[in-house]
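J.: Whatever this is, show me its structure:
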Amino acid sequence: MASTATKEISYEELKALLAKSQNLLLVDVRNKEEVDKGRIPGSVHIPLDLVEAALEMQPEEFKAKYGVNKPPLDAPELVFHCHMGRRGGVATDKAQERGYLNARNYAGAYLEWLAKEGK
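T.: The predicted model follows:
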């Protein structure tokens, strides 16, 4: 299967999804120490080194561990983010390799969110 380029989502697109979508799964792939300093509201913390295993879990196990429903492979609103953008891109690639073809990376990442949210 040909490698797909990482799909990206902008701050404005993410902000709109957070406001209107019930189905958005926003995954924060930073480490615990980074998340403890602040997070994007509504995000679910799955560290980058656990993303592959999480996406391979059974739905019941995923929900028990992360508190949200595991996204279906055709989930239209699956977004990963990290602190500056690189790890979110890696996580997006891993998701796409597992069949989540609509997975996207919030390339602006937490740093852009923090700057634009003025906190």
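J.: For the rest of this, base every contact and every neighbour count on C-alpha atoms.
T.: OK.
J.: for this protein, what spans make up the helices?
T.: In the chain, the helices defined using DSSP state H lie at 11-20, 32-36, 48-55, 59-66, 86-97, 109-117.
J.: Need the winner for burial among the ones you listed.
T.: Of the helices of the chain, the one with the most neighbours on average (mean count of other CA atoms under 10 Å) is helix 86-97, at a mean of 22.
J.: Tell me how far that one lies from the chain's centre.
T.: 9 Å (CA atoms, centre = their mean, to the nearest Å).
J.: who's in contact with that helix?
T.: 3-7, 28-30, 48, 51-52, 55, 79-82, 101-107, 109 (CA atoms under 8 Å, 6 or more residues apart in numbering).
J.: tell me, what residue is most central in this structure?
T.: Phe80 (2.1 Å; CA atoms, centre = their mean).
J.: Also this sequence, please, to line up against the first:
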Amino acid sequence: MKKLSTSEVKMLLNEGKSVNIIDVREVEEVKEGMIPGAIHIPLGLLEFRLHELDKEKDYIIVCRSGGRSARAYELLESRGYTVTNMTGGMLDWNGETK
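T.: You can find the predicted model right below:
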């Protein structure tokens, strides 16, 4: 499993890199704040919304602590997507949120 820490993701964003983040938390959780530019697709809906994703792009998967994003990683990788899991999740995130 490919992984990036929260500080590595924050560094990519601060450098202005084009990153595609998918937040797989529930609606109530994202109300507390999301990484700016992230796409919100709750884990339970991910399989049904695959048509919204582009297999030519790389995605960073985010959740609260890293567990659900690991499951999302496995699902997306098995379907041919290029993905990375953000370890520590939003509990460890100290960057900007919206």
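J.: Just the buried ones among the contacts of helix 86-97 of structure 1, please.
T.: 6-7, 28-30, 48, 51-52, 55, 79-82, 101-107, 109 (16 or more other CA atoms under 10 Å).
J.: follow-up on the earlier one: any idea which of the helices of structure 1 gets closest to Asp74 of structure 1?
T.: With CA to CA as the criterion, Asp74 of structure 1 lies closest to helix 86-97 of the helices of structure 1, at 10.5 Å.
J.: counterpart of the closest one in structure 2, which residues?
T.: Counting by TM-score structural alignment, helix 86-97 of structure 1 pairs with residues 67-78 of structure 2.
J.: Nearest residue to whatever residue of structure 2 lines up with Lys15 of structure 1 in space, please, no chain neighbours.
T.: Structural alignment (TM-score structural alignment) places Lys15 of structure 1 against Lys10 in structure 2. Counting by CA to CA, 6 or more residues apart in numbering, Gly95 is the residue found nearest to Lys10 of structure 2 once chain neighbours are left out, at 6.3 Å.
J.: isn't Tyr11 of structure 1 right up against Leu111?
T.: No - using CA atoms under 8 Å, Tyr11 of structure 1 is not in contact with Leu111, being 10.9 Å away.
J.: What separation do you get for the nearest residue to Ser18 of structure 2 once chain neighbours are set aside and Met34 of structure 2?
T.: Closest residue to Ser18 of structure 2 apart from its sequence neighbours, by CA to CA, 6+ apart: Leu12 at 8.0 Å. Distance, Leu12 of structure 2 to Met34 of structure 2, by CA to CA, to the nearest Å: 16 Å.
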